[in-house]
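Asks: sequence and predicted structure are below.
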Amino acid sequence: MFVSNTHPSYLQPLDRIDAATLGADAHAKVARFLAQRDANAVTPLHALPALASELGVGSIHIKDEGFRLGLGSFKALGGAYAVMCLVLEEASKRLQRTLDVADLQSPEVRAIAATMTVTCATDGNHGRSVAQGAQLVGARAAILVHAGVSEGRVAAIARFGADMICVPGNYDDSVREAARLASERGWIVVSDTSWPGYERIPGLVMQGYTAMVGEALQQLPAAPTHVFVQAGVGGVAAAVAGHLALVMGERRPRFVVVEPARAACVHATAQAGHLVRVAHGEPTVMAMLECYEPSPIAWRVLSRVAEGFMTVDEADAIAVMNRLARPAGDDPTIVAGESGGVGLAGLIRAVASPDAKEQLGLDATSRVLVINTEGATDPARYTELVGLRPDQVLAAA
């Protein structure tokens, strides 16, 4: 369930490129881009004092990305940001002058964007962000979804004008098909996972995620001692862990990566000491985390800065959804999707395990940060698992 990081590169400095991608200067650039977006607002950070008391830790704070840019997940920060950067780079090259985010709506830049098609594979949330980014700048988007993506999530992407392409198989199959089609048709792949020879654009996606880390550090009453973040291919975990390591240095918190037991590719990689592709088995309810092969750049970061890796079961994720919807004491009501509360589920499992609790130093002085990475991005599925519609949960808050 929990394994410590024993990789030879653990506690070594980040690779130079990763440090540039995830550091303070990169975060400042992301913030500048965000300031130009409609509906931009800092997402809430909530304290969970009742749950902290139950678990025997000093405090728990949860950063709620269910309100991010109207898309309902942290993914709104990555894909759209990468699309905006790519359009500006292409326009700067063609127009032979340096352009910035304020130029994106100029007629000449939009005319260039209209000649560009961006594509990606998605479980739902990343594709929505890429599609929205394309719509914002006037580019085209072709989004690939696999058989496990719900109709509700497909419709949520399509409303941004994207061409939807259905692919047999799982997420990793759709990633490979997106790369093939892009090569054949001259599209630009905006993926949140990397592969050999393809790292810069996933790096931009991860760079976008640093926005929520910077916000959280400003909102917290004291620096966290522990951070639990969920992983699919590992991009968000690496972005959070990498940024914390770069801006906090020796004061950085202990960082734990949490995955579904049915799709624990980062956990398996940590155990093996090298990149591992795990077998595709029974689907997990944690649909946004159902990935079977880590992103190499994410692993490059996590191998250096993650304290440990752990898995949670299906029931753990569902229990957290329900706990946040029906909180105890003075804890706030929070709508968390199937993958949203997985970091919190990891914390709960860790304190219940004497070995993990001791290894991580979790005690009454611990200040824990977790991230609700998505709200009810599939309202029908949320209602099925929680027994209440998202609006009913929010109305009771």
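Replies: That came through, no problem. Residues are numbered from 1 along each chain as shown.

Asks: every contact and neighbour count from this point should use C-alpha atoms.
Replies: Will do.

Asks: could you tell me the end-to-end distance of stretch 226-244?
Replies: Length of stretch 226-244, first residue to last, C-alpha to C-alpha, to the nearest Å: 11 Å.

Asks: my guess is A20 contacts A26. True?
Replies: Yes: if you go by C-alpha atoms under 8 Å, A20 and A26 touch, sitting 6.8 Å apart.

Asks: when the two are compared, which one has more neighbours?
Replies: A26 (19 against 16; other C-alpha atoms under 10 Å).

Asks: residues in contact with that one?
Replies: 20, 207 (C-alpha atoms under 8 Å, 6 or more residues apart in numbering).

Asks: C-terminal to whatever helix or strand it lives in, what's the next element?
Replies: Assigned by DSSP states H and E, A26 belongs to helix 24-34. Sequence order places strand 45-47 as the next helix or strand after helix 24-34, per DSSP H and E.

Asks: after that following strand, next one along is what?
Replies: helix 49-55.

Asks: could you say what helices and strands whichever helix or strand comes after that following helix packs with?
Replies: Later in the chain than helix 49-55, the nearest helix or strand by DSSP H and E is strand 59-64. Contact partners of strand 59-64 among helices and strands, from 3 or more C-alpha pairs under 8 Å, 6 or more residues apart in numbering; DSSP states H and E: strand 45-47, helix 49-55, strand 367-372.

Asks: okay, pairing it with this:
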Amino acid sequence: MNLILNSLPGFAEALSTTERRFVGKDAPDQVRPFLSLWGRTEQTRLVCLPEIASELGLARVLIKDEGQRLGQGSFKSLGGAYALMVLFKQLLESHLNQKVQVPQLLSPTARDFARSVTVCCATDGNHGKSVAAGARLLGCRSVIFIHAGVSQTRAEAIGASEIVRVDGNYDQSVREAERVAAERGWLLVSDTSWPGYEEIPAIVGQGYTILAEEALRQTGEQGHGNPTHVFLQAGVGGFASSIAGYLAERLGRENLKVVIVEPDLAACLFESARAGELVSVTPTEPTIMAMLECYQPSLIAWRILEKLSSGFMTVTEQQAKQAVRRLADRVEEPIVAGESGAAGLAGLAAAASDGDMRAALGLSSDSRVLLINTETATDPASYTDIVGRAPAEVAAGRAENASA
């Protein structure tokens, strides 16, 4: 069974004061003022999947579709760009020796200062795209480090001032970005953390709480009731820990089961749960779930997930592909989801279809499950190969249904 129930010593411990500051009930209030700098603050849609709920014997399956978030193609636009804005505000206040209001970050004075700032990070694609977009908005220079496995299509979509390709995997690109940033005095905006580097990834994660707040509001508005389960895909765990933390604080942890889903080819959280402590895993071969291809967990994410996650599970390449097709082939409201974006659905389908896992996670005909499509088709060629249609064709089907 590709599921490990949480038996860690920290399970059910309360979140710390610092963790609640970044992912608790009030976290979205810290993020919201900065969203106005994008010039577009509309929420993404929450879609009910009744055919999947019926097939899996569940009361509700809902998916929050982040594929169109802020025009950036993924939920990551809420994290990296937001963190950069927060950090740039601090730098500008220090430079001017005075307080600065959020709208002033786009002022001529701020733009002049921004020319002296270079921001960098490592990425599989989406986080770097967010940081680069924030840098363009503010007027900073951005240097984004990518690893050998990032496709040229994903690299070109980042839109950075400069792209640096690093031999090796994601974790090696993280280390190289850290090294160069320290050497050149650049601002490093990483979404993963390690000892001594924790606050900035926490700010990145704080940005993601906006989508969790939206999801709860939409479930209420649509009359679905609060979720009883949430299946969250994970790379280093930053996204999963932020969403899990916010939902648990809002709903009460006793009312929600959190399940972490990873590719079986890059399951660093799953293996950490098995080992009983944070561990890294040895890379074998690349996964099509490219945005989840991480081999060392984020330190701050692990601290939260070991307290809140009911279980950790893995999915195969074929299960991810099947989930992508399921969402694309819907008659009503087809959803364009990349392989990483559909991983949560892949996990739910596997768990609900297996008697042992279903019982272990308390899935039943009364269960209301929340999923999050974290990205659109970030590699259109790969998506077309899986689905048999281009992303635009699938999206066009949604537009036709809406106008019918």
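Replies: Nice, I can see it. Since the model is a prediction, treat every value here as computed from it, not as a measurement.

Asks: highest mean neighbour count out of the helices and strands packed on strand 59-64 of structure 1?
Replies: strand 367-372 (a mean of 26; mean count of other C-alpha atoms under 10 Å).

Asks: picking that back up, and of the helices and strands packed on strand 59-64 of structure 1, who's closest to A178 of structure 1?
Replies: strand 367-372 (28.2 Å; C-alpha to C-alpha).

Asks: average offset between the closest one and structure 2?
Replies: For strand 367-372 of structure 1, the mean distance to aligned residues of structure 2 following superposition is 0.3 Å (mean C-alpha distance after the TM-score superposition for structure 1).

Asks: go ahead and flag the most central residue of structure 2.
Replies: F239 (4.0 Å; C-alpha atoms, centre = their mean).

Asks: mind listing the strands for the stretch 51-200 of structure 2?
Replies: Assigned by DSSP state E, counting those that start in this stretch, the stretch 51-200 of structure 2 shows strands spanning 60-65, 118-123, 141-147, 162-166, 187-188.

Asks: out of these, flag the one nearest E214 of structure 2.
Replies: Closest among these, once you apply C-alpha to C-alpha, is strand 60-65, at 9.0 Å.

Asks: just how off-centre is the closest one within its chain?
Replies: Between the centre of strand 60-65 of structure 2 and the centre of its chain there are 15 Å (C-alpha atoms, centre = their mean, to the nearest Å).

Asks: could the strands of the stretch 51-200 of structure 2 go into JSON lines alongside distance to N2 of structure 2 and mean neighbour count?
Replies: Below are those laid out as JSON lines (distance: least, C-alpha to C-alpha, whole Å; neighbours: other C-alpha atoms under 10 Å):
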{"stretch": "strand 60-65", "distance to N2 of structure 2": "22", "mean neighbour count": "24"}
{"stretch": "strand 118-123", "distance to N2 of structure 2": "27", "mean neighbour count": "26"}
{"stretch": "strand 141-147", "distance to N2 of structure 2": "28", "mean neighbour count": "25"}
{"stretch": "strand 162-166", "distance to N2 of structure 2": "32", "mean neighbour count": "16"}
{"stretch": "strand 187-188", "distance to N2 of structure 2": "36", "mean neighbour count": "21"}
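
Asks: the residue nearest to the centre of structure 2 matches what in structure 1?
Replies: By TM-score structural alignment, F239 of structure 2 lines up with V236 in structure 1.

Asks: just K321 of structure 2 next, same as before
Replies: By TM-score structural alignment, K321 of structure 2 lines up with I318.
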